[in-house]
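[1] coords below, sequence missing:
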């Protein structure tokens, strides 16, 4: 989601202390082979294959999408070393807005893997994923997801003086609501694409929950993949007739206006060590 970054060097601190003996090296190789069979190692390997030719706006072929979805779907909280009673999932009485924890697993130019840990009422605000294909797996808990896609062929518009003053600061753009529902684990991973599937979304923790995210490619300011946050407004807040938009009244709730905003001041995401099985790169 662009708000999690590498927080620790995962190099084995004990590696340099191992005696250089044949049997020790043999054990080390066996350990690495065991690690490669872990679900997280399998996810890493699959991501590496699926996003090998990736780039901004490049969507993997359907068979690769399904392969990665299947691998992700099989991962459990135990596979990544998580339990619901961990401190990440507790609220602090002194905090008005629950703190979110990000566990960085892996990142390279082609893809990233990480886990967001949300206490009850924790919120990841509405944001986009420009040029990315994103897989999200709810590991445990109940989460409300609301997602949108832009209405194609309709450019941004400037609010008129007839509309509320608090929304006249910048342009707005019409988006269609794709998902607006609660999801409880276990459930299938969600997949969004650069131009459809709910590219802009907001997560709200109904209960303590964890979500494993795979982004291909990851956010990158130099490559123009910026994380943009949005405010959302009901369709009725704007005079759609100005743009000649005709939407049946019963469908109004399926459309909302989105307006870019600065990163919310109440969003606090802290990075910490990922404690699950180590990724063996290669």
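    Happy to help now that I have it. Remember, it's a predicted structure, so these values are computed and weren't measured experimentally. Residues are numbered from 1 along each chain as shown.

[2] For the rest of this, base every contact and every neighbour count on C-alpha atoms.
    Fine.

[3] Can you name the next helix or strand after whichever strand in the chain runs longest?
    Secondary structure of the chain per DSSP state E: the longest strand is strand 173-184. Next along the chain after strand 173-184, taking DSSP states H and E as the criterion, comes strand 190-192.

[4] One more to weigh against that first structure:
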């Protein structure tokens, strides 16, 4: 897909040129039909994220092209079934372990699958400078996401309502973008560097699996590192000069960076056992 073949120079009067073009088109169509869904996803990602630059969003037509590939993907396309051990419920008070299946990563994009047992949680985190596609392959998942309120700064002195104690919190105001349950089959969701719910949290209502595509991927040297947050109700903190209408308070929250990795997050890696991805 997306591979152009140079044609030899021909005389203007040479009619077979049209025939050759049609033949190549038919060959490309046959190749696409034979391609596995995960290979098609890889090929499309490679084209859509060819720039691989932070904060650069692909054109709308490329966004739709990639989304259309993800929208029709099924668990069996990546070798998943509910019988796999990743999806078994955790007994007792043990934090449910989330399994990550690594499909592919380059400096342009990454592809991977998060397998969550019931009650598994991926805490609130960000995706700086990235465009992210998330496709729920099966199960029911609650997604809560936020966008920053751009005209309110962070690192603000706040008053805690419960004790009226003035403390300094490294917080920033955000607005809820999504707060809903999603059940497969459903279309892929998309978030962008500056909107669409760049900070989000996944909670497994049932055992579920989500296929994530990030372009570009996380990279500490390039300033794209993952930050986790606590979300505090808007009414819990009073900040001078910051107000929202009463009816909108429930849709706003203060996000506070976590200084250490969340204690309620347990992620392990496992080999990807689905159809192979071929780099050609």
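    Looks like it came in fine. Just so you know, these numbers come straight off a predicted model, no measurement behind them.

[5] how close does the longest strand of the first structure sit to the second structure?
    On superposition with the second structure, the mean distance recorded for strand 173-184 of the first structure (mean Cα distance after the TM-score superposition for the first structure) is 0.3 Å.

[6] which residues touch that strand?
    Contact with strand 173-184 of the first structure is made by 138, 140-151, 154-157, 197-198, 254-259, as judged by Cα atoms under 8 Å, 6 or more residues apart in numbering.

[7] What of stretch 265-276 of the second structure?
    By Cα under 8 Å, 6+ apart, stretch 265-276 of the second structure touches 36, 38-39, 77-80, 95-103, 121-123.

[8] Just tell me the aligned range of it in the first structure.
    Using TM-score structural alignment, stretch 265-276 of the second structure lines up with residues 267-278 of the first structure.

[9] Then stretch 171-181 of the second structure?
    Counting by TM-score structural alignment, stretch 171-181 of the second structure pairs with residues 172-182 of the first structure.

[10] Buried residues in that stretch, which are they?
    172, 173, 174, 175, 176, 177, 178, 179 (16 or more other Cα atoms under 10 Å).

[11] can you check stretch 151-160 of the second structure too?
    Neighbour-count burial for stretch 151-160 of the second structure [16+ other Cα under 10 Å]: 156, 157, 158, 159, 160.

[12] Tell me the one among those nearest to residue 211 of the second structure.
    residue 156 (36.3 Å; Cα to Cα).

[13] For the first structure, just list every one of the helices.
    For the first structure, the helices defined by DSSP state H cover 22-36, 39-50, 62-73.

[14] residue range for the last one in the second structure?
    So that's helix 62-73 of the first structure. Counting by TM-score structural alignment, helix 62-73 of the first structure corresponds to 60-71 in the second structure.

[15] By how much does that stretch deviate from the first structure on average?
    Here the mean offset of stretch 60-71 of the second structure against the first structure after fitting is 0.3 Å, by mean Cα distance after the TM-score superposition for the first structure.

[16] picking that back up, for the contacts of stretch 265-276 of the second structure, which ChimeraX command selects only the ones that are buried?
    To isolate the buried members of the contacts of stretch 265-276 of the second structure in ChimeraX, using 16+ other Cα under 10 Å:
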select :36,38,39,78,80,96,97,98,99,100,101,102,103,121,122,123
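
[17] Which of the contacts of stretch 265-276 of the second structure fall in strands?
    98, 99, 100, 101, 102, 103, 121, 122, 123.

[18] where's the first one relative to residue 88 of the second structure, distance?
    When distance is defined by Cα to Cα, to the nearest Å, residue 98 of the second structure is 10 Å away from residue 88 of the second structure.

[19] which residues are common contacts for these two?
    Common contacts of residue 98 of the second structure and residue 88 (Cα under 8 Å, 6+ apart): residue 117.

[20] Around residue 70 of the first structure, how many other residues sit close by?
    By other Cα atoms under 10 Å, the residues close to residue 70 of the first structure number 14.

[21] now it: how far from residue 204 of the first structure?
    From residue 70 of the first structure to residue 204 of the first structure the distance is 25 Å (Cα to Cα).

[22] what about residue 37 of the first structure, neighbour count?
    11.

[23] What residue in the second structure is paired with it?
    Using TM-score structural alignment, residue 37 of the first structure sits opposite residue 35 in the second structure.

[24] So that match versus residue 266 of the second structure, what's the distance?
    Note on residue 35 of the second structure: its distance to residue 266 of the second structure, by Cα to Cα, is 35 Å.

[25] and if you look at residue 106 of the second structure?
    Counting by Cα to Cα, the separation of residue 106 of the second structure from residue 266 of the second structure is 25 Å.

[26] Please apply the same query to residue 190 of the second structure.
    Distance, residue 190 of the second structure to residue 266 of the second structure, using Cα to Cα: 25 Å.

[27] What of residue 147 of the second structure?
    To residue 266 of the second structure, residue 147 of the second structure is 25 Å away according to Cα to Cα.

[28] So which of those two has more stuff around it?
    residue 147 (23 against 15).

[29] And the more buried one? What does it align with in the first structure?
    Under the alignment (TM-score structural alignment), residue 147 of the second structure maps onto residue 149 of the first structure.

[30] what does residue 245 of the second structure give?
    Per TM-score structural alignment, the equivalent position to residue 245 of the second structure in the first structure is residue 248.

[31] Give me the neighbour count for its match.
    For residue 248 of the first structure, using other Cα under 10 Å, the count is 8.
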